[in-house]
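[1] Fold the following and give me the result.
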Amino acid sequence: MPSTLIVLAHPEPRSFNAQWAQASADASAALGHDVIWSDLYALGFDPAERAAHYDHPADLPFDALKAQGHAAETVLPADVAAELDKLRRADRIIFHFPMWWFAPPAMLKGWCDRALAHGALHSTAERFDTGMLRGKKALLCVTTGSSADESAHNGKEGDVNLLLWPLAYTLRYLGLTILQPVCVHGVHGYHRGARATALAERLGNALAGQAGLIAGFDDLPEITFNADDGFDAKGRLRADRPSVTPFIRHHP
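    Presented below is the predicted three-dimensional model:
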């Protein structure tokens, strides 16, 4: 049976993000998937990586990668071990979260810092094209407070696809195939009158359409990344390889 992991990073269980995540879960279950949940706020997941999570000698400086690598060979923190088990079981991972201050919530960033543990989900030899989670797909389902126009490539709030690129590349580091984000814009509590009515209709349509989106999951477009062999021995993009993102580009 295929498995889908839903990762929800929103503190309000009555939020649209939570409803949207439930719609993804329901649609996945209807396809016969085993649905796994990581509702990070409901779990009380601690997003702050630090020495206290480990049996770390007080007289030594804390090195997160070394601590994670050692724990991966011995005993991982229980909350991290639980998340690792979910990630390993899942064939699909669907993230639901809002954009706050031009980035995913700190809860989700901290989940990446801790749950994507060195030695357990990546190593110097197993990353990017050889990542440990290759063969699995991830989708980012995102809300913004800004409008679609403001979130566009030339929008005042910044291109949402570029704002999401660091998270997408984090997941790419693990070997995952990352699908193009799905965004619902203008989601905030300050709409009034006709604008509030229009928002409610848009949100309802998004929820109603999620079953179709999930049914067509394997046909959704993917984000293009430069392959490992596109970089030279120093890790720089080869002159004869195209740049596929402003984050990795040839000198102007």
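
[2] contacts and neighbour counts: CA atoms only from here.
    Noted.

[3] hey, where'd the strands end up in the stretch 51-200 of the chain?
    Along the stretch 51-200 of the chain, counting by DSSP state E, counting those that start in this stretch, strands occupy 92-98, 137-143, 177-178, 182-184.

[4] mind checking which of those strands is nearest residue 7?
    Residue 7 sits nearest to strand 92-98 of all those, at 4.7 Å, using C-alpha to C-alpha.

[5] can you tell me which residues contact residue 86?
    Contacts for residue 86 (C-alpha atoms under 8 Å, 6 or more residues apart in numbering) come out as 5, 36.

[6] try 10 Å this time
    Going by C-alpha atoms under 10 Å, 6 or more residues apart in numbering, residue 86 touches 3, 4, 5, 6, 36, 37, 38, 80, 93.

[7] ok so, going back, possible to save the strands of the stretch 51-200 of the chain as CSV with distance to residue 227 and mean neighbour count?
    CSV is the format used below for these (distance: least, C-alpha to C-alpha, whole Å; neighbours: other C-alpha atoms under 10 Å):
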stretch, distance to residue 227, mean neighbour count
strand 92-98, 22, 24
strand 137-143, 17, 21
strand 177-178, 12, 23
strand 182-184, 24, 18
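
[8] to compare against the first, here's another:
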Amino acid sequence: MQQWKTALIVYAHQSPASFNAAVRDVAVQALTKQGYKVLVSDLYAMKFKASATAEDVKGDLKNPEHFVYNDEVMVAWQDGRLSDDIAEEQQKLEQAELVIFQFPLYWFSMPAIMKGWIDRVLIQGFAFTMQKMYDNGIFKDKRAMLSFTTGGTESMYLADGVHGDVNVLLWPLQNGVLRFCGFQVLAPQIFWCPAHSPVRSEMLEAWRERLRSVCVEKPLSFAPTEYFDLSFPGGFRLRPELRETCASLTHGITTAHHLGKPLPPDNQTKAKDS
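    Model (predicted):
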């Protein structure tokens, strides 16, 4: 059976007594028991800086009169001049074959401190290029997953729920961040409304059980990059012949590539044939 050697947990919660902390601890215990080396980036404890600024670059800027963050940090990464906190996180990520993002859902997304980790760590050159993205992404040999708690019940996040379909909510993070960088994206672990749940211990045990076989899980399904014309100009759209083929489909290809059709059920929450 395939097994990884290193896992990274990027963790964002202020309280060591939180349910998120308990979820993190279960992951550390379960993965360590399987022989993983587990690295944890406790972002609040680290006082990790969320804002992307010129302070992220050591030495002179390429263009101090017009600071363009993406350009400056890419050059700094190439030259080994990124700030120490970014370089340390990139070193952890390079080691890890499995990455778990553990957080409470804030305003339908992740906390600002974790978004800052993404903004500052997953920079161009290190995490992606326009030639190396999606199926051909730099991290295509790594797996990643979101594990998070919600303040609302599961029913609120159904297609007819007051908050709307959770699959739509997850698309920007799972496709726009993780898969864009090449990660094989595992189904999210969602802890629905633990603050008001009488079965929190059962939630933790289900998480522990899942982690016992996480290394053989099938990733979520995304539209293959080869479906799209990646040429300039006017490219980066579904190839015409595939558009004709998809015309007869009952559902769209993915949550976002819906082609005006009903969304494929559970596209961002369950792997096909799982």
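
[9] Buried among the contacts of residue 86 of the first structure? Need that as a selection in PyMOL.
    The PyMOL selection below is limited to those of those classed as buried (16 or more other C-alpha atoms under 10 Å):
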select buried, resi 3+4+5+6+36+37+38+80+93
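
[10] ok, so of the contacts of residue 86 of the first structure, who is nearest residue 62 of the first structure?
    Closest approach to residue 62 of the first structure among the contacts of residue 86 of the first structure (C-alpha to C-alpha): residue 80, at 17.8 Å.

[11] re earlier: figure out which of the strands of the stretch 51-200 of the first structure is closest to residue 233 of the first structure.
    For these, proximity to residue 233 of the first structure was assessed by C-alpha to C-alpha; strand 177-178 is nearest, at 24.2 Å.

[12] quick check: that closest one aligns to which part of the second structure?
    Aligning strand 177-178 of the first structure against the second structure (TM-score structural alignment) gives residues 184-185.

[13] Now tell me what touches the matching stretch from outside.
    With C-alpha under 10 Å, 6+ apart as the test, stretch 184-185 of the second structure has contacts from 98-99, 134-135, 137, 139-146, 174-175, 178-179, 218-222, 268, 271.

[14] hmm, back to that, make a markdown table from the contacts of residue 86 of the first structure and add secondary structure and distance to residue 30 of the first structure to it.
    Conversion of the contacts of residue 86 of the first structure to a markdown table gives the following (DSSP: H, G, I helix; E, B strand; the rest coil; distance: C-alpha to C-alpha, whole Å):
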| residue | secondary structure | distance to residue 30 of the first structure |
| --- | --- | --- |
| 3 | strand | 12 |
| 4 | strand | 12 |
| 5 | strand | 14 |
| 6 | strand | 15 |
| 36 | strand | 14 |
| 37 | strand | 16 |
| 38 | strand | 19 |
| 80 | helix | 29 |
| 93 | strand | 16 |
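
[15] need the contacts of residue 86 of the first structure in TSV with distance to residue 207 of the first structure, can you?
    Formatted as TSV, those follow (distance: C-alpha to C-alpha, whole Å):
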residue	distance to residue 207 of the first structure
3	21
4	18
5	18
6	15
36	19
37	18
38	20
80	31
93	18
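
[16] ok, so of the contacts of residue 86 of the first structure, who is nearest residue 19 of the first structure?
    residue 6 (12.0 Å).

[17] dump the residue contacts of that closest one.
    Under the criterion of C-alpha under 10 Å, 6+ apart, the neighbours of residue 6 of the first structure are 21-22, 24-25, 28, 35-39, 86, 90, 92-96, 138-139.
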